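Student: Pasting a predicted model and its sequence here:
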Amino acid sequence: MFLTRRTPELPTPEQALRGRAEPEFSVPSHHTVLGNPLLGPYPEGLEVADFALGCFWGAERNFWQTEGVWTTLVGYEGGSTRNPSYEEVCSGLTGHTEAVRVVYDPSIISYAELLKLFWESHNPTQGFRQGNDVGTQYRSAVYTHTQAQAEAAQSSRESYQQVLTEAGHGKITTEILPAADHDFYPAEGYHQQYLEKNPGGYCGIGGTGVSCPIGVAKAQG
């Protein structure tokens, strides 16, 4: 991942790159690790959750390693540019985050448990950066697909803020937005399951070490 702007600032829709009507690249059909299709429609009974928590390479791996997750794919969400490329997103001129789409079986893992993993896998107080990665694409966000997800995300943010404050951390900057208003564009094929293909590759995400008071998992680190 690389930095192209010293002072990150979200572009307005008018300032954002226009993009294109169709993507310039294709996406692999199946997940390298899980073996399931990357793109929908997905089997009945599965649900979809979208998260942004910094560099999507390491973020995606955290989710695909979780029991109950059926498939994952990385992409760009929350911006204005249509069908952006990685280089365009890194320019800071599209407004997108690096996001992970998680398709999961709610009979095995709950949305609350995914939220817990999300909060504990990064530092949600850092604004337009995550660790040494700086840029608007690294901001923290939850894109909700149902009213129930929106309510759970809001509640979990409030609960996590309490324990983060007690631990001496600042204000959570995570956006919680409806996915219906923010198109998800799959990233280029080489980004999909990147750390499986490149085991020694870069992973810039890391949590605060503060456990989130929902779900059952313990914080890492």
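Tutor: Done, it's in. Numbering: from 1, shown residues only.

Student: From here on, just use CA atoms for contacts and neighbour counts.
Tutor: OK.

Student: so what's the residue nearest in space to the middle of the chain closest to, chain neighbours aside?
Tutor: For the chain, residue 52 is the residue whose C-alpha lies nearest the centre (C-alpha atoms, centre = their mean; 2.3 Å). Leaving aside its chain neighbours, residue 52 sits nearest to residue 99 (4.3 Å; criterion: C-alpha to C-alpha, 6 or more residues apart in numbering).

Student: Mind checking what helix or strand follows the one helix or strand that neighbour maps to in sequence?
Tutor: Assigned by DSSP states H and E, residue 99 belongs to strand 97-104. Toward the C-terminus, strand 97-104 is succeeded by helix 111-120 as the next helix or strand (DSSP H and E).

Student: and that following helix, how far out from the chain's middle?
Tutor: 12 Å (C-alpha atoms, centre = their mean, to the nearest Å).

Student: What helices and strands are in contact with that helix?
Tutor: Counting contacts by 3 or more C-alpha pairs under 8 Å, 6 or more residues apart in numbering; DSSP states H and E, the secondary-structure elements packed against helix 111-120 are strand 47-53, helix 147-166.

Student: Which is the succeeding secondary structure element to that helix?
Tutor: In the C-terminal direction, the helix or strand that comes right after helix 111-120 (DSSP H and E) is strand 129-130.

Student: Use this one as the comparison:
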Amino acid sequence: MVLRSNTLVHKLDLPNAEQALPGRDTPLPLAGPHFVSGHALQGPFPAGLEQAIFALGCFWGAERRFWQQPGVWTTAVGYAGGLTPNPTYEETCTGQTGHTEAVLVVFDPQLTSYAALLKVFWESHNPTQGMRQGNDQGSQYRSAIFCTSAEQLATAQASAAQFQAELDKSGLGAITSEIAAAPAFYYAETYHQQYLAKNPEGYCGLSGTGVCLPA
């Protein structure tokens, strides 16, 4: 892969349109159902299910945290929040796509709630670290909540204010998580999907702050 000459100074910067890699017009190949649930990774999904997108560091551990939750029908990992269409993992790692590693969560609102998923999000990582998560550094590890409805956006913003109050009590910093309307979600390569179920001894750097979001 040849990078453009106007590369970023470092991977903590987000690229502009001129710096972003061009990507491709067609999605990356994606094979098979969910390795754990057996459900489809891509829609259309059954009627009545809802979708949410979260980014909280390396998507291997993040996806596992969500597929373990009751009421979650399927999950998938991918890239979101950047400029490059249909990026590869290697391209995303350069910092020149602008994407963060993200998890698509498809859930049954009769069995769980968006608020419950937000509690998992806040408590599973450190949302105050900017362009990193633990030892993983770069824009691809930044924290984000990408909302698929106005109701989700309002709920996410309210939960952020509530969690910030709890962080303040513990002497921790300000939340840096992006909260925005959902951009395009680009599925990652098949080998990344449910990676920690396929590779139980694989890397997972996911770690919370110990602060809890009140029910």
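Tutor: Arrived safely. Bear in mind the structure is a predicted one, so any value in this text is a computation, not a measurement.

Student: TM-score for these two?
Tutor: Here the TM-score for the pair of chains, by TM-score structural alignment, normalised by the length of structure 2, is 0.94; 208 aligned residues with a C-alpha RMSD of 1.2 Å.

Student: what comes into contact with stretch 84-96 of structure 1?
Tutor: Contact partners of stretch 84-96 of structure 1, identified using C-alpha atoms under 8 Å, 6 or more residues apart in numbering, comprise 2-5, 8-12, 15-17, 19-20, 23-24, 76-81, 97, 135-137, 185, 187-188.

Student: Just give me the match in structure 2 for the residue nearest to residue 52 of structure 1.
Tutor: Here residue 99 of structure 1 is matched to residue 102 in structure 2, going by TM-score structural alignment.

Student: Touching, its match and residue 82? I think so.
Tutor: No. Contact between residue 102 of structure 2 and residue 82 fails when scored by C-alpha atoms under 8 Å: they sit 11.2 Å apart.

Student: of the two, who's got more company?
Tutor: Neighbours per residue (other C-alpha atoms under 10 Å) separate residue 102 of structure 2 from residue 82, with residue 102 holding more: 33 against 24.

Student: Give me the distance between that one and residue 9 of structure 2.
Tutor: When C-alpha to C-alpha, to the nearest Å is the yardstick, residue 102 of structure 2 and residue 9 of structure 2 sit 24 Å from each other.

Student: Residue 129 of structure 2 too?
Tutor: According to C-alpha to C-alpha, residue 129 of structure 2 stands 20 Å off from residue 9 of structure 2.

Student: Looking at these two now, which is surrounded by more residues?
Tutor: Neighbour tally, residue 129 of structure 2 and residue 9, criterion other C-alpha under 10 Å: the higher count belongs to residue 129, 18 against 9.

Student: Now that one: closest residue in space, sequence neighbours ignored.
Tutor: residue 176 (6.6 Å).

Student: cool, residue 212 of structure 1 as well?
Tutor: Computed as C-alpha to C-alpha, 6+ apart, the closest residue to residue 212 of structure 1 that is not its neighbour in sequence is residue 160, at 5.5 Å.

Student: what's the neighbour count on the one you found?
Tutor: Using other C-alpha under 10 Å, residue 160 of structure 1 is surrounded by 21 other residues.

Student: I figured it was touching residue 213, is that so?
Tutor: Yes. Taking contacts as C-alpha under 8 Å, residue 160 of structure 1 lies within contact range of residue 213: 6.7 Å.

Student: residues in structure 2 aligned with stretch 60-76 of structure 1?
Tutor: When stretch 60-76 of structure 1 is aligned against structure 2 using TM-score structural alignment, it corresponds to residues 63-79.

Student: can you pull the buried residues of that stretch?
Tutor: By neighbour count with 16 or more other C-alpha atoms under 10 Å, stretch 63-79 of structure 2 contains the buried residues 63-64, 66-67, 71-79.

Student: repeat for stretch 17-34 of structure 1
Tutor: Of the residues in stretch 17-34 of structure 1, 17, 23, 27, 30-32 count as buried by neighbour count, 16+ other C-alpha under 10 Å.
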